[in-house]
Each structure stands twice: as C-alpha cells, then as structure tokens.
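Chemist: Starting from these lines, generate the structure:
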Amino acid sequence: MIHIDRDAPTRDDVHQLLSEHLADMFATSPAESVHALDHSALAAPSITFWTAREDGQLLGCGALKILDSESGSLVPGSARYGEIKSMRTTAAARGRGVATLMLRHILDDARARKLERVYLETGTEDYFAPARRLYARNGFTECPPFADYTLDPNSVFMELRL
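Modeler: Purely as a prediction, here's the structure:
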C-alpha cells in the first residue's frame, strides 16, 4: 500500500530524486526558465514536503509552498494561496498513479488549510506534456504568471480555485 507522509527533502533517497529532477529540468529547459527548487530550498518554513512510499521504498514527492497573495509575498497567518512544487515520481514507479495520489494529497491539504487557490508552473516542452495532462485532468486551467513569475515562452502557469 502506498503511504504519503510529511518528510525531509534532505533525506538521502529524496535528495537523490530531487537531484535527478533538477538535472532533468536543466536538460529540457533553458536555465533562466528552470524554477525547480533544490532540497535545501524545499526545507523552507513556508513549504510542506511529502513523499510517497511503499514498504519504505521512495516512489515520489511533492510540496506545497504557501503564499499569502497572488503576488507571492508571505505574511504569517494570512495564507490564502499555495503553489505546488517539486512533483516527481521515480522512474520505477511511473505509470502506477503515484503522481495522481500525491496531487490529490496536496490538494486535500490545501483545502484543509482553507486556501482559495493553488497555482503551479510547468514547462511547455513535450517532456512536460504528461504533467500538463495530469493537472488538467484534476481541474487546473491555464492562467497568467503569478507570484514572482514573468511571462516566459518555456513556462505554462496553471491554477485551481478551491
């Protein structure tokens, strides 16, 4: 059975998965269009990080960064918006529904926190097509840039009103 729990992005197996994630991002997008966070940035207080595991084996990860406004500034106690970060499934776990489980877990957490909206940024390249389909199947629609993002031909911005 797959379990999703809060975890540390600095844990050895997670660190390795996040390093693979960053390497893939830089291999598929220009450096100025890579917005993925490394393991140390994912440990920030404004970010909740989860992993999906089965019998202790890492299957994937995902995070929710809390924003207090669509502009992205953070004021403790006033969070109304969130951003999905670092959704990644291990190569061995792809095709098993891990990303869908993680996304639903993150959205359930966002609803429990009474967030109004959840945003994300993903790439425009074919490599990111499965991610865009996953988000669209779960109700996300394209939107203008949010927080500190700017228009970028290599980025797709999406939102889900909760």
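
Chemist: From here on, just use CA atoms for contacts and neighbour counts.
Modeler: Noted.

Chemist: all helices in the chain, in order from the N-terminus.
Modeler: Assigned by DSSP state H, the helices in the chain fall at 12-28, 98-112, 129-137.

Chemist: Relative to residue 58, how far out is residue 92?
Modeler: Taking CA to CA, to the nearest Å as the measure, residue 92 falls 10 Å from residue 58.

Chemist: And the two? Which one has more around it.
Modeler: Using other CA atoms under 10 Å as the criterion, residue 92 and residue 58 rank with residue 58 on top: 19 against 10.

Chemist: Pull the contacting residues for the most centrally placed residue in the chain.
Modeler: Nearest residue to the geometric centre of the chain (CA atoms, centre = their mean): residue 85, 2.4 Å. Counting by CA atoms under 8 Å, 6 or more residues apart in numbering, residue 85 touches 36-37, 62-65, 120.

Chemist: can you rerun that using 7 Å?
Modeler: 62-65 (CA atoms under 7 Å, 6 or more residues apart in numbering).

Chemist: Likewise for residue 157?
Modeler: Contacts of residue 157 were listed using CA under 7 Å, 6+ apart, and they are 120-122, 142-145.

Chemist: Can you select the buried ones from those residues in ChimeraX?
Modeler: Only the buried entries of those go into this ChimeraX selection, using 16 or more other CA atoms under 10 Å:
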select :120,121,122,142,145
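
Chemist: Give the buried residues for stretch 127-135.
Modeler: For stretch 127-135, burial by neighbour count (16+ other CA under 10 Å) applies to 131-132, 135.

Chemist: how about this one, so we can line them up?
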Amino acid sequence: MEIKPDDLTGYEVAALIGEHLQSMTLHSPPESIHALNLEGLKKPEITFWSAWEDNELLGCGALKELDGRHGEIKSMRTSAAHLRKGVARRILERIMEEARQRGYQRLSLETGSMDAFDPARRLYESLGFQYCEPFSDYIEDPNSVFMTKEL
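Modeler: Below is the predicted model of the structure:
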C-alpha cells in the first residue's frame, strides 16, 4: 500500500469523497454533517492523502491544521471494496506521523455518535484517542462525538 499526498484532482478520489458525503447524509442529519467536499479539502491548512495499491484507490484521509500545536483529522474513508483490511489504520498512522513531524501536541476529530460510526470509533480508541468536549468551532451535538489524543 502506498499512501501519498494527493491534489484531489483525480476521478477516483472525487468519487470516493462523493461516496463519503453521500454516506454522511444517510447516517447524519444535515446540521450534524461536518465532512468537507472537494473544494473544502483544497484549503491551504489541509493536507490530503490517498492510499493506493497498484492503480486502485483504497482510501483517504486528511489533516487540518487548527494552530501550530493542534491538528484535526478529516475525511477518513475506506473504499467499500477494501473495508476491514487495515486501510484506515495505515492512513491514520500516516496522519499521526505527519502531525508529530509538524510538532503538534494534540490531534482531535469529530465523528458520528450513531451505530454506523462504531467501527471508526473503535479504530480511534485502539490508537489511543479519548473522548473529549467539542473543540475548535464545534458545539455540543447529540449526533457527534469528539475525540482527542496527546502526541
């Protein structure tokens, strides 16, 4: 598996982000969807990675700089054909490695509170993320959970 920075211009990545956004609308009310579209992911404070095996897209993830010491994990998504193969773990480990290289002291994330998000929460827990209060511009929301990890 090769995980590399991505400029979000490829068809495969656009389709995966579209799938991610569509999934969010199935599992979360509109006011609780915090996933970014392609344009939102192209902001200068966001670094986006895609994971590939040969010419097949396996998944993606992003790191948003909140400030010089705090980053946020965004747009974690595994292609449906590659679920339960360790793709998300590898992408998350790559994001954590980058956060440490940048000197961040903390990584945080928002994810859904519904059953559909159980696998994501278990992954984050397994890598040491703990539940926390809303951070950055987030507000308390029964459809969201917030997690953080000291680096």
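
Chemist: re earlier: out of the contacts of residue 85 of structure 1, the closest to residue 25 of structure 1 would be?
Modeler: For these, the residue nearest residue 25 of structure 1 by CA to CA is residue 62; the value is 15.3 Å.

Chemist: Relative to residue 144 of structure 1, how far out is that closest one?
Modeler: Using CA to CA, residue 62 of structure 1 is found at 23 Å from residue 144 of structure 1.

Chemist: do residue 116 of structure 1 as well
Modeler: With distances taken as CA to CA, residue 116 of structure 1 is found 17 Å from residue 144 of structure 1.

Chemist: One more: residue 10 of structure 1?
Modeler: Taking CA to CA, one finds residue 10 of structure 1 at 32 Å from residue 144 of structure 1.

Chemist: Over to residue 23 of structure 1?
Modeler: Taken as CA to CA, the span from residue 23 of structure 1 to residue 144 of structure 1 is 27 Å.

Chemist: returning to what we had before: what does the residue nearest to the centre of structure 1 align to in structure 2?
Modeler: Counting by TM-score structural alignment, residue 85 of structure 1 lines up with residue 74 in structure 2.

Chemist: hmm, back to that, quick one: which of the contacts of residue 85 of structure 1 sit in strands?
Modeler: 62-65 (DSSP state E).

Chemist: Is it possible to get JSON lines of the residues you listed that adds neighbour count and distance to residue 52 of structure 1?
Modeler: Compiled in JSON lines, these are given as follows (neighbours: other CA atoms under 10 Å; distance: CA to CA, whole Å):
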{"residue": "62", "neighbour count": "25", "distance to residue 52 of structure 1": "9"}
{"residue": "63", "neighbour count": "26", "distance to residue 52 of structure 1": "11"}
{"residue": "64", "neighbour count": "26", "distance to residue 52 of structure 1": "14"}
{"residue": "65", "neighbour count": "22", "distance to residue 52 of structure 1": "18"}
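
Chemist: Which single one of the residues you listed is nearest to residue 17 of structure 1?
Modeler: Out of these, the member with the shortest distance to residue 17 of structure 1 (by CA to CA) is residue 62, at 11.2 Å.

Chemist: That closest one touches residue 86, doesn't it?
Modeler: Yes. Using CA atoms under 7 Å, residue 62 of structure 1 makes contact with residue 86 at a distance of 5.1 Å.

Chemist: I'd like the distance between the residue lying farthest from the centre of structure 2 and residue 64 of structure 2.
Modeler: Outermost residue of structure 2 with respect to the C-alpha centroid, by CA atoms, centre = their mean, is residue 54; its distance is 22.6 Å. According to CA to CA, residue 54 of structure 2 stands 27 Å off from residue 64 of structure 2.

Chemist: Check residue 143 of structure 2 too.
Modeler: Counting by CA to CA, the gap from residue 143 of structure 2 to residue 64 of structure 2 is 21 Å.

Chemist: Ok, residue 57 of structure 2 next?
Modeler: From residue 57 of structure 2 to residue 64 of structure 2 the distance is 22 Å (CA to CA).
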